[in-house]
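In: no sequence on this one, just coordinates:
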C-alpha cells in the first residue's frame, strides 16, 4: 500500500475537493476527520489508480479487507465515507459516477437491537457520578441520558445555547441543524448551578458551557472518558452488567427507549432526538420481556 504522503501527492485534487465539500456540507469536525481517514485507506488500496477508473470491484475488495478485522458497523461507516467521497467528486466534476452506490450496506446492523439501560438502572448510574467536578459531570449525564443529546452535541454547547428563562436548550446536531429541546426542571436547576460554578476559561473568548480543568472546551474524548469512569464504577457493584457495552451513545439509546416505553408519540421522539427520518427512530421500538409478559396477562383462556 502507498504511504500517506504519497497519497496526498497522487490524489491531491480529489482529497482537497472532498475536504472542502464536507466542510461546506456541514459535516462535524469529528466526522470529517473519520471520513478522511477512511478515504485515505481506500485511496491507498487503489495503488495509484485514478479514482475515476475505480469501480465496484475496487470498493468491495477494500471493504472485504477491512471486514476481516472489523464488524458490519465499521464496514457500513467505511462505505458511507467512500460514497460521500465520490459524491463530492461528482459535485466538483472530478468524476462521473459513484461506484460505492452500487455496493449494498450490511443488513446485520439494521436488525441489531440498541443496547440501553432500563430507567431504574439509569438512576443508579447517576449515583456513581462523584468527585471534584460532580455537578459538571452530572449535567453531562443528564443531557445524554434524560435529554438524548449526542456526545458531540454536549461538546459543542455554548453558554448562550442554554435559555434559562424558557427552560430550553438550543442544540447543534448532525448536518448543522438546530434543535430546541425543552428541559426537565431538575436539569435546568443543575445547568444553572454548573454555569455559575463554571471554571474560568483560558481564553476570554471561550463560550463553551463545559470547561476542562485547564480552562478549555471539554473535548469529546474527555467526555467519553468521564462516562467510562462512571460506568466502570457502576459495573464493579453490578457484576451482572459487566458484559454490557455502555457508552455515551447508550445513554441516548436509554432516553429514546424510556420515552417510547412511556407511550410518547414516536414522532415527538424523532424531533427530540433530532433524527432526519422516522425510520431511524424506529430502531428504538423494540419490545422488552416485561411488555411481553404484560401482554400475555390480558389473554383469557377458557376452562376446557
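Out: Alright, I've got the coordinates. Just so it is clear, the model here is predicted, and its values are computed rather than measured. Residues are numbered from 1 along each chain as shown.
In: contacts, neighbours, all on C-alpha from now
Out: Will do.
In: residue 137: neighbour count?
Out: For residue 137, the count of nearby residues is 21 (other Cα atoms under 10 Å).
In: and what of residue 290?
Out: Neighbours of residue 290 (other Cα under 10 Å): 9.
In: element containing it, please.
Out: According to DSSP states H and E, residue 290 maps onto helix 289-296.
In: so how far is that helix off the chain centroid?
Out: What separates the centre of helix 289-296 from the centre of its chain is 31 Å, taken as Cα atoms, centre = their mean, to the nearest Å.
In: swap in stretch 53-67?
Out: Using Cα atoms, centre = their mean, the offset of stretch 53-67 from its chain centre is 26 Å.
In: residues of that stretch that come out buried?
Out: Buried residues in stretch 53-67, counted by 16 or more other Cα atoms under 10 Å: 54, 58-60, 62-63, 66.
In: what is the nearest of the residues you listed to residue 42?
Out: Using Cα to Cα, residue 62 comes nearest to residue 42 of these, at 6.5 Å.
In: what lies in contact with whichever strand or helix holds the closest one?
Out: Using DSSP H and E, residue 62 sits within helix 56-67. For helix 56-67, contacts defined as Cα atoms under 8 Å, 6 or more residues apart in numbering pick out 42, 45-46, 74-75, 78-79, 99-100, 102-103.
In: which of the residues you listed sit farthest apart?
Out: By the measure Cα to Cα, 46 and 74 form the most distant pair in the contacts of helix 56-67, at 19.8 Å.
In: how much space separates the nearest residue to residue 85 once chain neighbours are set aside from residue 37?
Out: Once flanking residues are discounted, residue 85 sits nearest to residue 18: 5.8 Å by Cα to Cα, 6 or more residues apart in numbering. According to Cα to Cα, to the nearest Å, residue 18 and residue 37 sit 12 Å apart.
In: so what sits against both of these two?
Out: Common neighbours of residue 18 and residue 37 are not found (criterion: Cα under 8 Å, 6+ apart).
In: putting a second one here so we can go through both:
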C-alpha cells in the first residue's frame, strides 16, 4: 500500500506534517511527495538536524556537492534532490536561495537498456496468469509497473481500444494504446476481478481505496464496479493508515520478483527490469516509424527531450548503416 498517502493531523504542527499538508494542497502526486520528503530529510540530517529556515545557499551547495562527490549519485538523482530542496525553500518556506554553485555529478547519462522483440516475448512466455498479462501491458502499452497494477476497471475502453492512465508520474493523466491481442485476456481478468469484488461485498467488505477526497465526494464510488482494481490482491488486508479492511491492488514488488525470475530462466544477460519493457515499447514504435511526438504523448513525457533519448537507443544498423568490414 505504498501508494496510499500517510495520514496527517487536521491542524499539523510538526515540520514534516506541515510540509506534507502543503504538498497535498498543491496537488503533488503522492510519489513526488514521498520522494521530496525523503530528500528533505536527508538534507536536514546531513546538517546535523538544523532547521531549514536557519540554513540557505551555502548549506544547499554543500549537500548537493556531497551527493555528487561522496555518494556518486547520477545526474537525474542529483536533479531530483535539487528539485526537492528548491521546492522546500521557494514554495514552502518562501525563501529565495539565489544562484546555486554546487559540484555537479560527473556521471554521464546512460542509455536505457532495451529488449529486442524476441527477448521481450521470451521473458513474457516464462510468466503465468496475471503476471504475464501485466508485463504484456508494460510492453504493449508502455506502462510503468505501478501504472499497470493500479489500473481500475473504468480505465480500459474496449470500444476505442485505449487505456487511460490516471495520476501517473507527476500527477499527469494520459491515454495510451490497448493492444488488440490483449483485449480478450484483459476482459477475462476484469470479469475475474469483479467476481472477487462481488464476493467481498457479500461478506461485508468491497470498498476499494479512493484517491484524495473522492470517497467523501462520491460515497458510493468505493463499492462501484468501475473503481475496482483490475489486478486485485489475493487477500484482503488492514489498511494501516485508515484501519479499514479492504482489498488493495497486486503489489508491484510481486511483479518485479516474477520478472526477475523469468529473466534468469531465459538467460538474458542484460541489466533489465520491469521498466525495460516500457523502454522497449518506445524503441519498437520508433523503429517502426512512429512519430516522436506521438511516442511522447503515449509515454506521458512533459519534455520532448526525455523522449528523444530513444533516438540514441535505436541501433545504427536499423537506420541502414553497415560496417565497412561487412
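Out: Sure, I can see it. The structure displayed is predicted, hence computed values, not measured ones.
In: and the TM-score between them?
Out: With the length set by TM-score structural alignment, normalised by the length of the first structure, the two chains reach a TM-score of 0.79; 273 aligned residues with a Cα RMSD of 2.7 Å.
In: quick one on the thing from earlier: more crowded one of residue 18 and residue 37 of the first structure?
Out: residue 18 (23 against 13).
In: now the more buried one: which helix or strand?
Out: Assigned by DSSP H and E, residue 18 of the first structure belongs to helix 12-24.
In: tell me the helix or strand right after that helix.
Out: Next helix or strand after helix 12-24 of the first structure toward the C-terminus (DSSP H and E): helix 29-45.
In: for residue 156 of the second structure, list the residues it contacts.
Out: Contacts were defined as Cα under 8 Å, 6+ apart; by that measure residue 156 of the second structure touches 162-164, 178.
In: distance of it from residue 61 of the second structure?
Out: Residue 156 of the second structure is 46 Å from residue 61 of the second structure, by Cα to Cα.
In: repeat for residue 99 of the second structure
Out: Distance of residue 99 of the second structure to residue 61 of the second structure, computed by Cα to Cα: 10 Å.
In: also residue 139 of the second structure?
Out: Separation of residue 139 of the second structure from residue 61 of the second structure (Cα to Cα): 40 Å.
In: same question, residue 157 of the second structure
Out: As judged by Cα to Cα, residue 157 of the second structure and residue 61 of the second structure stand 48 Å apart.
In: same check on residue 214 of the second structure?
Out: Taking Cα to Cα as the measure, residue 214 of the second structure falls 41 Å from residue 61 of the second structure.
In: again with residue 54 of the second structure
Out: Distance, residue 54 of the second structure to residue 61 of the second structure, using Cα to Cα: 15 Å.
In: again, but for residue 307 of the second structure
Out: The value you get for residue 307 of the second structure to residue 61 of the second structure, if Cα to Cα is used, is 30 Å.
In: now do residue 272 of the second structure
Out: 34 Å.
In: and residue 101 of the second structure, by the same measure?
Out: Computed as Cα to Cα, the residue 101 of the second structure to residue 61 of the second structure distance reads 6 Å.
In: over to residue 294 of the second structure?
Out: 39 Å.
In: what do you get for residue 29 of the second structure?
Out: Taking Cα to Cα as the measure, residue 29 of the second structure and residue 61 of the second structure are separated by 27 Å.
In: and if you look at residue 158 of the second structure?
Out: Using Cα to Cα, we find residue 158 of the second structure at a distance of 51 Å from residue 61 of the second structure.
In: residue 105 of the second structure - nearest residue in space that isn't next to it in sequence?
Out: residue 68 (4.5 Å).
In: what does residue 98 of the second structure give?
Out: Setting aside the residues directly before and after it, residue 98 of the second structure is nearest to residue 57 in space (Cα to Cα, 6+ apart), at 7.0 Å.
In: I'd assumed residue 83 was in contact with the residue nearest to residue 85 of the first structure.
Out: No: Residue 18 of the first structure lies out of contact with residue 83 (Cα atoms under 8 Å); the separation is 11.0 Å.
In: show me where the stretch 51-200 of the second structure has strands.
Out: Listed in chain order, the strands of the stretch 51-200 of the second structure (DSSP state E, counting those that start in this stretch) span 156-157, 162-165, 174-177.
In: packing partners of the second one?
Out: In this case it means strand 162-165 of the second structure. Packed against strand 162-165 of the second structure by the contact rule (3 or more Cα pairs under 8 Å, 6 or more residues apart in numbering; DSSP states H and E) you find strand 156-157, strand 174-177.
In: read off where the first one ends up in the first structure.
Out: I take that to be strand 156-157 of the second structure. Mapped onto the first structure using TM-score structural alignment, strand 156-157 of the second structure spans residues 162-163.
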